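Chemist: with the sequence up front, the predicted model follows.
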Amino acid sequence: MDIKDVVIDAYKTVGTELLLVGVAPSYAYEDGKRTDKIVGYKYEIVLLQHAYDKVSVKIEGDLRIELQENEAVFVALENLTLTPYWTPQGYRISASASDIKPVNPPKKAG
């Protein structure tokens, strides 16, 4: 079995409290070199339920959410997919989704 065939329950892995803290363009590559063509955006998300780990989620197409400097927004992801891959530094996770939307902050117990 190939590692690429492993299916990960993405929503159980990242949790439900997702905080968008950054957005950057994602560029097309030709012959292994980056072009100036923007094909989507990478959304940097803090996973509050996982010791503030971060994941960068790529979404193809137009910019969905624009952040102001030092702004953070709670979000929900649609059709989130996590794919493991190998690098010389060890296994990494690639994340993609079909959409991202702002949501209300989670309610705290108490």
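Modeler: Structure's in. What do you need?
Chemist: going forward, measure contacts between C-alpha atoms and count neighbours the same way
Modeler: Will do.
Chemist: would you map the helices across the chain?
Modeler: Using DSSP state H, the helices of the chain run over 10-14.
Chemist: take this one as well and set it beside the first:
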Amino acid sequence: MKLKVNNQRFSLVQVAGDNKVILVGAIADRAYKDGKVTDEVVGTKYQLVCPAAKYADFYVKVPEPQKITAEEIEAATAPIEVTLPGFVGRFYRLDGASDYDFTARADDIVIVVPKGKEKGADA
């Protein structure tokens, strides 16, 4: 039996080296029909970097409305750490391609509040 890379699923810790990553961008995830993008928004694609994995970057699709805008991300004065409940990543290769690409999805994105900044904490 051959081991197929595209059949393997990876956790966030396996991909990023940590259960937290840094949010650097967000765009609407749109539906496709007949191989073409439509105007139907089906969720959000978040761009992330992984400090524990030499700042490798990837996108993750979340089937929820955008929780933080690109403007808020750009205006942040500190890195925005997030966790991704239900994260699953996998490699895939298009027919005829020699290289693999990476795709990921998660059930949600949760912003990690820095210690001392929790709701109700005295600053």
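Modeler: Looks like it arrived, so ask away. Remember, predicted model here, so these are calculated numbers, not experimental data.
Chemist: what segments of the first structure are strands?
Modeler: Assigned by DSSP state E, the strands in the first structure fall at 18-30, 33-47, 53-60, 73-78, 81-87, 90-96, 99-102.
Chemist: deepest in the core, which of those is it.
Modeler: Greatest average neighbour count among the strands of the first structure goes to strand 53-60 (a mean of 19), per mean count of other CA atoms under 10 Å.
Chemist: coming back round to it: tell me which of the strands of the first structure sits nearest to V6 of the first structure.
Modeler: Closest of the strands of the first structure to V6 of the first structure is strand 81-87, at 7.8 Å (criterion: CA to CA).
Chemist: packing partners of that closest one?
Modeler: Applying 3 or more CA pairs under 8 Å, 6 or more residues apart in numbering; DSSP states H and E, we find strand 81-87 of the first structure packed against strand 90-96.
Chemist: rewinding a little: dump the strands of the first structure into a markdown table; add distance to D2 of the first structure as well.
Modeler: Formatted as a markdown table, those follow (distance: least, CA to CA, whole Å):
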| stretch | distance to D2 of the first structure |
| --- | --- |
| strand 18-30 | 25 |
| strand 33-47 | 26 |
| strand 53-60 | 23 |
| strand 73-78 | 26 |
| strand 81-87 | 10 |
| strand 90-96 | 13 |
| strand 99-102 | 28 |
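Chemist: wait, which of those is closest to D9 of the first structure?
Modeler: Closest of those to D9 of the first structure is strand 81-87, at 8.0 Å (criterion: CA to CA).
Chemist: G32 of the first structure -> the second structure?
Modeler: Here G32 of the first structure is matched to G35 in the second structure, going by TM-score structural alignment.
Chemist: quick check: the nearest residue to V46 of the first structure once chain neighbours are set aside vs A24 of the first structure, distance?
Modeler: Leaving aside its sequence neighbours, V46 of the first structure sits nearest to K54 (CA to CA, 6 or more residues apart in numbering; 4.4 Å). Using CA to CA, to the nearest Å, K54 of the first structure is found at 14 Å from A24 of the first structure.
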